[in-house]
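Undergrad: Predicted model and sequence follow; I will ask about them next.
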Amino acid sequence: MHDGLRFAIYDKTGSFRCQLEGVDATADLAPNAVPTATFTLDDDRKELADITANGARCGVWFRGKERFRGIIQETPGDGPYGKVTAHVRGDIRKLWHWQGRPVPSAGLGDQTSDYRVHSGPSETVFKDAVAENLLRLGVPWSVAPSLGRGTATVASLRFHPLADKLLPGLDADHLIVALSYDGPNVLVDVRQAKTVPGVLTIASGIPEGYKYERSGPTATRVVVGGRGEGVDREFVEFRDEALEADWGDIIEGFKDARNTEEGADLTIDAREALAEGRPKSGISTTLNETDRFQYGTTYTEGDLVTVRVGPIQRAQPISVSITETAGEGVVVTPRIGNVEDDTTDALARDIARLARGIRDTGRR
């Protein structure tokens, strides 16, 4: 049985067409991010008719399990007698394609509320908001019942991409979006990240070279501004006195919560702002697979692994890259944190953060 990457090709209705294995291929999987894969074929393969059809879809399998499914977004090639490379993007991408409307049950001309505000455990907020807008869109997607996992959070939607407002709450609680398939039907659920037993150190042979960072707090007390204007606006202050005592420092911050409903609990916004301003530490490193540390057996993407290097010991979620070539065979590279070879990755994250802020501002 082939133990590498395998690709099941479907048409736009979800009907199976063909499958491929033993080709040069890559896959990248990270929690609550769009998974991607590529595979390359000679340009005379008969399967290319299915792969290049409009709306063609692909299930990406590895070690006996479908890891994700999505659309074949691009198929660039060269010739004559050349190669075609298929680029697959996972279906979680739809959370960036679909918006949360203020009144999902009404037409565009009847959006009579400024925002649709969801509050509760992060899993419930995510599932309620997604379910409302799936109904509006009329797509063959459904949402599993919420188990009420996660901490209290608030999401305010006004034509925002669902991912912008809903995924941060899941990330904070280590809840991972999971999609399952029955033909064209998609079920949206979340799973709780598992913690890999033990602590990985350089002596274990699993972490390679690493980077770590440690920074102090950027806010120890926060003023939250609620609804209202001018002197009539509601302001409430919240303090993390234990953090101030620990660092011997006072740092004031401000949180704009004018889009909350009248009488809303502003402590939720305050906790979010204080959490963003807490001291930070993190480790970035690639990991080595061993017999005791294997993708699909010991861990999967999003699971937490505790690594101790330098002065830092921290549990962080795992992402994974998989490559398969005729020369090297199958190589699995787990990683934690943001491993940056240059400033490009950091710049990309900053641009993404800025884009979310611009989208937020443009919808008010």
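TA: All right, it came through fine.

Undergrad: can we go C-alpha only for contacts and neighbour counts from here?
TA: Noted.

Undergrad: Show me what the helix or strand hosting A348 is packed against.
TA: Using DSSP states H and E, A348 falls within helix 343-362. Contacting helix 343-362 under the criterion 3 or more Cα pairs under 8 Å, 6 or more residues apart in numbering; DSSP states H and E is no other helix or strand.

Undergrad: ok, and what's touching that helix?
TA: Outside helix 343-362, the residues that touch it by Cα atoms under 8 Å, 6 or more residues apart in numbering are 160, 164, 338, 340.

Undergrad: tell me the two of those that are most distant?
TA: Across these, the longest distance by Cα to Cα is 29.2 Å; it joins H160 and E340.

Undergrad: try it against this one:
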Amino acid sequence: MVDLLTMDDVVDIRVYDKTLGFQNVISDVDYYSFFPRLNAQGHAEISIPADASINRLLRTKGTRLSCRFRGEHLMSGLLRSRQGKFLTRGGPTVYQLQDDWRLLVNTPALVRPDAPLEATSLDLPGQAWQTGAAVSGTTAGQYGYYLWPAGVDTAEAAIKHLIQVNLVDWLHRPITIAPNQDRGGDARTAGMLPDIRFQPVAEAVQELLTWSGLVLTVGQHWDAPTIVVDVHEPYEWTQVITPESTIISDGGWSQNPPDATGVIVMGAGEDAARAFIQIRDTELEDEYGDIIIVTKDATGGKIPWPDDLADDRKVPKYFPLRADVPAADKAEFLRYLTAAGAGALADGAETSSLSLDIGESETFRFMGEHGVQLGDYITASSENDDDDQAPGITITDRIEEATVSLSSEGLPSATPVLGKRSDDPDRNLWDAIDGVDSALRNSLRKR
């Protein structure tokens, strides 16, 4: 058993009820392990001694924890599981915590957050937008994806807007969203505003986070009963980590050429009517002396045909060429196809990555004053100045996750991970499952 209050307040775990009201402080534990992750679902495990009176409180439905490490917010969220030995009197209880990123995972992004899910009359579109002339009882002039409002252009604005309209306006979750500062680049102009149709909010904002490089934080701080949502730009450290620094405990590196240098985007239409565009990265092709063309289905784009157009004239490949189609509609159609192509190129981009478990030293540590944070960029090099015949590798990557736990001496320790783990079978399995789930959701939500 470790008394947390004797550890210079390095770790501080506070208990809140389901309404985010403060209840108590956890003062002793058998062990704990926190696993915060960059722009992803983190979790924690905490074991409390059997004779600790706080167990009664922790077993209450809806109990939450908010945890600090070295004076900074580490993780907050709901206790999702409680486990103990039934036949062992006095055995400890082990609590599983899911961090507040789960709010984004567990909330679908609606097509119309401001409208009922069901159509309440023949003249109301329900979960669709009426963008053209309406015909009662039909889907004429309706659009089945979220329409981004004017003024929501940057990655930060889009991320916060999605969370606002779905989690706050629709579900009234106790969330405070920090003011938008329009960081992360112009996602609208770049064609990176995602097509929204009932995928989890976490999945929708992930596209924007990956493109922009922003770090999204979701957590309950101690100064108010609210969950604060904000983004920040990552910091790039100038200190280069080398084997001689003695803080690298394990890991490896990889470099892979692109899997795609060009994309044929296959839009709406059947057979000869189908619309196509091509996107090529000729600089990348010149750099590698290689050409790799892939195809990408993109059939969900909006095609608002003129109302009086005969059906045999509604040919998708001619839509951008028709004089009777407004320029804005043509631009939106091409934007959708271009964004799909850009996404396919990004999926097949050249990659270089590190996966390093990094220890701590007097000059390098996780969190706290002058410490590295999730999302920070770190450069690691295996270069050896004494051996010019064996050139090393230098790669810059991000702090993707960390482990904060009790050491064998009963003191808190932290191990940040540079890059994504490639040697963790459980992580690889769950990432693969997440990928399959995402692909299945994308195919179903287009129906």
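TA: Structure's in. What do you need? Since the structure is predicted, the reported quantities are computational estimates derived from the model, not experimental observations.

Undergrad: TM-score of the superposition?
TA: Here the superposed chains carry a TM-score of 0.93, computed using TM-score structural alignment, normalised by the length of the first structure; 364 aligned residues with a Cα RMSD of 2.0 Å.

Undergrad: Who are the contact partners of the equivalent of R271 of the first structure over in the second structure?
TA: Matched by TM-score structural alignment, R271 of the first structure corresponds to A342 in the second structure. Going by Cα under 8 Å, 6+ apart, A342 of the second structure touches I279.

Undergrad: what's the helix or strand for A342 of the second structure?
TA: Element membership for A342 of the second structure (DSSP H and E) is helix 327-347.

Undergrad: tell me which of the contacts of helix 343-362 of the first structure is nearest to Q313 of the first structure?
TA: Among the contacts of helix 343-362 of the first structure, and counting by Cα to Cα, the member closest to Q313 of the first structure is N338, at 16.2 Å.

Undergrad: Surely that closest one is within a strand?
TA: No - N338 of the first structure sits outside any strand when classified using DSSP: H, G, I helix; E, B strand; the rest coil, being coil.

Undergrad: list the contacts for the equivalent of it over in the second structure?
TA: When the second structure is aligned by TM-score structural alignment, N338 of the first structure is paired with K420. Residues near K420 of the second structure by Cα under 8 Å, 6+ apart: 353-355, 400-401.

Undergrad: what do you get if the cut-off is 7 Å, keeping everything else the same?
TA: Neighbouring residues of K420 of the second structure by Cα atoms under 7 Å, 6 or more residues apart in numbering: 355, 400.

Undergrad: What separation do you get for it and S76 of the second structure?
TA: Separation of K420 of the second structure from S76 of the second structure (Cα to Cα, to the nearest Å) stands at 23 Å.

Undergrad: next one: S212 of the second structure
TA: Counting by Cα to Cα - S212 of the second structure and S76 of the second structure are separated by 25 Å.

Undergrad: Between those two, which is the more surrounded one?
TA: In terms of neighbours (other Cα atoms under 10 Å), S76 is the more surrounded of S212 of the second structure and S76; the figures are 29 against 19.

Undergrad: Tell me the residue in the first structure aligned with that one.
TA: In the first structure, S76 of the second structure lands on R69 (TM-score structural alignment).

Undergrad: now that match, nearest residue through space, not along the chain?
TA: Leaving aside its chain neighbours, R69 of the first structure sits nearest to G59 (4.2 Å; criterion: Cα to Cα, 6 or more residues apart in numbering).

Undergrad: Next: T285 of the first structure.
TA: Nearest to T285 of the first structure is Y210, by Cα to Cα, 6+ apart, at 4.5 Å.

Undergrad: Any idea how many residues pack against the one you found?
TA: A total of 16 residues lie near Y210 of the first structure under the criterion other Cα under 10 Å.

Undergrad: need the contact list for whatever residue of the second structure lines up with it.
TA: Correspondence of Y210 of the first structure to the second structure, assessed by TM-score structural alignment: G251. For G251 of the second structure, the contacting residues are 355-357, by Cα under 7 Å, 6+ apart.
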